[in-house]
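K.L.:
Sharing a sequence plus its predicted fold:
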Amino acid sequence: MKQKLFVYNTLSRKKEEFIPLNAPHVGMYVCGPTVYSDAHLGNCRTYISFDLIFRYLTLLGYKVRYVRNITDAGHLEGDADEGEDKIAKKAKLAQVEPMEIVQKYTVGFRDVMRILNTLPPSIEPTATGHIIEQIELTKEILARGYAYEVNGSVYFDVEKYNKTQDYGALNGRHLEDLLNNTRNLGGQDEKRGKLDFALWIKAKPEHLMKWPSPWGVGFPGWHLECSAMSNKYLGHQFDIHGGGIDLVPTHHTNEIAQNVAACGKNPATYWMHTNMLTVNGTKMSKSLGNSFLPEELFSGENDILNKPYSPMTVRFFMLQTHYRSTLDFSNDAMEASEKGFKRLMNAYDLLPGLKTSAQSDVDIESISNNCYAAMNDDFNSPVLIAELFECSRIINSVHDGKAKIDEQNLEALKKLMQTFLVDVLGLKSEAAANDELPNVLDFIINLRSEAKKSQDYATSDKIRIGLQQIGFQLKDSKEGTTWTKI
């Protein structure tokens, strides 16, 4: 581990040298999905980015414990600590058990992550599997005087905490500004302050997901789960805490407050966040009608892009933009990424057949140094990819007889491409990616089956026609649905 790595820390708002608390061990916690709907592209961008970080830290020789949670309770639909649990609400509408919803979308999320070739985390805990830990953490915060109980609910006292700590340290906002910009919400009559948030919420009789506690039957607040699980698996302090930039103002700010109140320590040394997604320069949003799901990218069944794109093209597209920059989807950008990805992989496929010479026109060591320098500069994947395109140019020149390479540099080139193209960026050739085609099609066919069960025949027909247009015929029978290549 001779490489000096610098990462951008949201907390300090600058790049800092990465110095683990207990090298060579590294603890990394990334906020996982709330499993009440299909995985969206924001999820994919975040987890591909942290997959890149996980892969590179491993390359440097660190032993990384990567924890990514599953939120399967406590995420309410309202702006305040009230309203229905999103998973329970979906379960009521479908007339199934909440954990059936959890299972369905957890499996779907993992399928998408596998298709996009992200490595599984070291530990993937669930909120419902750690209710005891959340209750114990709430008791500790109460004992230290930073929370209060009202009618069976427990709230964190933000203003009391801010007297000795900077509540807005992560988002760079002063408490007065936050208070002035916080509207009055329902349920505020129970809270002492407008910014106070729930650690434990008293359950109404009709609430489906609830557990006994010292304060009565209820359920944990959304922010509590990550603090409880990161404490359990990574300790009171660990190295990296990550997630999407949308988590900074509230969720991660409240995580810090909970941890400091209970343990006296900020949980993470480095706070890292991925930026938002846009479509043709406009923020991606369901309300604007410009959002689409990963499977709609793979199948081409969306109203925004002209054609389908392979999972590896999508991964490559996302890695061409630095994780802290806005990622903009457009037809031109996706088509350019598809061409670029094919150019890189075609060059990679030529490597085994290259012939060596006694002399060499190229020096691979300098390019290798540039690749490490790019990744050591806050995991700068776009610059790394530019260096790999230079490798592609060299490979094509040697293949065409326009340049010479000796055996030593050829071996170095093979190692460089394997290390950074495959091991770090996590890319596979289209031939290898096609091995996932049955899984992708099965995933899309399952979505069609769900649409048919819900009597959403318009969506069902749209998927069938769309697959037919790109060369796949579906056949329905009593045993299920099968597909054939046309």
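P.N.:
Looks like it came in fine.

K.L.:
going forward, measure contacts between C-alpha atoms and count neighbours the same way
P.N.:
Fine.

K.L.:
How about Ala80, nearest residue that isn't a chain neighbour?
P.N.:
Excluding the flanking residues, the one nearest Ala80 by C-alpha to C-alpha, 6 or more residues apart in numbering is Leu185, at 6.2 Å.

K.L.:
From Leu437, how far off is Phe389?
P.N.:
Distance from Phe389 to Leu437, counting by C-alpha to C-alpha, to the nearest Å: 27 Å.

K.L.:
Actually, Thr128.
P.N.:
34 Å.

K.L.:
Counting neighbours, go ahead and name the busier of these two.
P.N.:
Thr128 (20 against 14; other C-alpha atoms under 10 Å).

K.L.:
Would you mind measuring from the more buried one to Glu84?
P.N.:
For Thr128, the distance to Glu84 - C-alpha to C-alpha - is 16 Å.

K.L.:
Please compare the first structure with the one that follows:
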Amino acid sequence: MQQKLNLYNTLTRKKEEFEPLHAPFVGMYVCGPTVYGEPHLGHARSAVTFDVLYRYLKYLGYTVRYVRNVTDVGHLENDADEGEDKIQKRAKLEHLEPMEVVQHYTNIYHEELRKLNVLPPDIEPRASGHIIEQIEMIQEILKNGLAYEVNGSVYFDVPAYNKGHHYGKLSGRNIDDLLSNTRATEGQEEKRSPLDFALWKKASPQHIMRWPSPWSEGFPGWHLECSAMSRKYLGITFDIHGGGLDLMFPHHECEIAQSQASDSHTDAAKYWVHNNMITVNGQKMGKSLGNFINLSELFSGNHAMLEEKYSPMTIRFFILQAHYRSTLDFSNEALQAARKGYTKLMNGLRVLAKLSTAVEDAGTPDAQLNEELLKLSEDCFRGMNDDLNTARTIAALFNLLKKINSLYLGQLPMAAITRGTFDTIRSTYTQLVLDVLGLQEEPSGDVEEMLELVLGFYKEAKETKAYDKVDHIRAELKKQGIVIKDLKTGIDWAYEE
């Protein structure tokens, strides 16, 4: 059947049929990490969510340009306009250049996402590499009368913007409510309104990261980078802007305001898509709350909240077993259940590979069984098309897997299904599991431990003078490029040279 994807658009607050602006081309921008520390489980949820969207769009035949930024400047403490740059703060603590911090944690971010089988974006721009584009955008907003300069800093004028636009259209916030609930804080005296946000900040004498601009030596505001870089690589209006729900306000709200106030005069993206948070006992997981678990800790099991270590594919399945717009609560029990679910799907791939040699066209087809199998295959796509509901897709895959296992165990006759039906269920299952959900087979055990086990059998065969087994074990390991060494001190192995 022809697949039609529907996505929930935060901007309109409803599910909409996905229709690209310039099909078959799709432009997608996703807010990436601020690289001042190791990635944690919350970062993984956003990365996996939009990886699956990227994969599914390509599966549907679209040509996708996926842009995911790296924030390496301008993100101040507490996501505010005052305080120290998060990266600069880490650089001072570790006695490093800020860009050493950036490179170090960017490398770790890439490596951890690679383990999770997250595909790299097509373009990964850095904020510090696009200062010129950000300055140009500020100049446009100033020219349009929606920003002002004070003492070398430039601020976006939210009340002035709101006279002709709607600040709060994405998040549903009301500007009067925001004003009544926002107190002026120390260091904010330059602003005309407490809602105004920085487009450019003049650097204090001790501030390391600084660039020349028409207003001062300084650095761009955090919100500005995404507006400038998405416009550069995807145009003034593109298809999808994604990110975590915690970025909806103020970050994404400010992006829309900047885009409308500049010469673009657009909402930047047609569809705004947000993944929900990972929680711990109902509280959002995050660095600011101190309840986060780094991915490296999950993989090693080295964290007080962990009962054991969990593999990258277990983590990926854990994320996928919930709809991306629902909260996902962390627990060891949930991760252990995810491991079982992931293993079950992997076993299904092995069963299908074995069944593929058993299909015969000479049998007597059972029309009802064939129709049932084809319907189960169609059901697997309904979840994906219904706002990327991977939880529903996984449930449908398990339903299909029950029939696959029944065929394998002989409870259903293989001769009763046609080659066409089998090819459909096989392609549905394998493509969704591997290509769309992005799950992959992981080694089932430690190679060295397995070798030690084999050497134990080898030693036992030698001691019992079962030389045929000794020769067989030697020969089989040699095929794998491994040689057994009989030493005076015992038995060892080495790679064949």
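P.N.:
Cool, got the structure. Treat the numbers as computed from the prediction; the structure is a model and nothing was measured.

K.L.:
sec struct for the counterpart of the residue nearest to Ala80 of the first structure in the second structure, please.
P.N.:
In the second structure, Leu185 of the first structure lines up with Thr185, judged by TM-score structural alignment. Classification of Thr185 of the second structure using DSSP: H, G, I helix; E, B strand; the rest coil returns coil.

K.L.:
now Glu360 of the second structure
P.N.:
Going by three-state DSSP: Glu360 of the second structure is coil.

K.L.:
neighbours of it, just the number please.
P.N.:
By the criterion of other C-alpha under 10 Å, Glu360 of the second structure has 14 neighbours.

K.L.:
now do His322 of the first structure
P.N.:
Residues lying near His322 of the first structure (other C-alpha under 10 Å) number 18.

K.L.:
That one against Asn380, yeah?
P.N.:
Yes: here His322 of the first structure reaches Asn380: they are 5.9 Å apart, a contact under C-alpha atoms under 8 Å.

K.L.:
Pretty sure Val11 of the first structure sits in a helix.
P.N.:
Careful, residue 11 of the first structure is Leu and not Val. No: assessed with three-state DSSP, Leu11 of the first structure is coil; it does not lie in a helix.

K.L.:
That one: what's it in contact with?
P.N.:
Listed by C-alpha atoms under 8 Å, 6 or more residues apart in numbering, the contact partners of Leu11 of the first structure are Ala169, Leu170, Asn171, Tyr270, Trp271.

K.L.:
any idea how far it lies from Ala169 of the first structure?
P.N.:
7 Å.

K.L.:
And Lys375 of the second structure? What does it align with in the first structure?
P.N.:
Using TM-score structural alignment, the partner of Lys375 of the second structure in the first structure is Ser366.

K.L.:
Strands of the stretch 301-450 of the second structure, residue ranges please.
P.N.:
Secondary structure of the stretch 301-450 of the second structure, counting by DSSP state E, counting those that start in this stretch: strands at 328-329.

K.L.:
wait, the stretch 151-300 of the second structure
P.N.:
153-156, 197-202, 218-220, 238-244, 269-275, 278-280, 283-284.

K.L.:
May I see those strands organised as a markdown table, with mean neighbour count added?
P.N.:
Below are the strands of the stretch 151-300 of the second structure laid out as a markdown table (neighbours: other C-alpha atoms under 10 Å):
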| stretch | mean neighbour count |
| --- | --- |
| strand 153-156 | 26 |
| strand 197-202 | 24 |
| strand 218-220 | 25 |
| strand 238-244 | 23 |
| strand 269-275 | 23 |
| strand 278-280 | 19 |
| strand 283-284 | 16 |
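
K.L.:
Quick one: closest of these to Asn332 of the second structure.
P.N.:
strand 278-280 (10.9 Å; C-alpha to C-alpha).

K.L.:
Please name the nearest non-neighbouring residue to Pro294 of the first structure.
P.N.:
Pro294 of the first structure sits nearest to Leu41 (C-alpha to C-alpha, 6+ apart), 6.0 Å away.

K.L.:
That neighbour contacts Leu297, correct?
P.N.:
No: at 9.6 Å, Leu41 of the first structure does not count as touching Leu297 under the criterion of C-alpha under 8 Å.

K.L.:
Next up, the contacts around Pro413 of the second structure.
P.N.:
Residues in contact with Pro413 of the second structure (C-alpha under 8 Å, 6+ apart) are Leu407.

K.L.:
Also Thr321 of the first structure?
P.N.:
So, once contact is read as C-alpha under 8 Å, 6+ apart, Thr321 of the first structure ends up touching Leu327, Ser381, Pro382.

K.L.:
Try it again at 10 Å.
P.N.:
Thr321 of the first structure makes contacts with Ser49, Leu327, Asp328, Asn380, Ser381, Pro382, Val383, Ile385, as judged by C-alpha atoms under 10 Å, 6 or more residues apart in numbering.

K.L.:
List the contacts of Phe156 of the second structure.
P.N.:
Contact partners of Phe156 of the second structure, counting by C-alpha under 10 Å, 6+ apart, are 138, 141-142, 145-149, 191-193, 195-200, 254, 257-258, 261.
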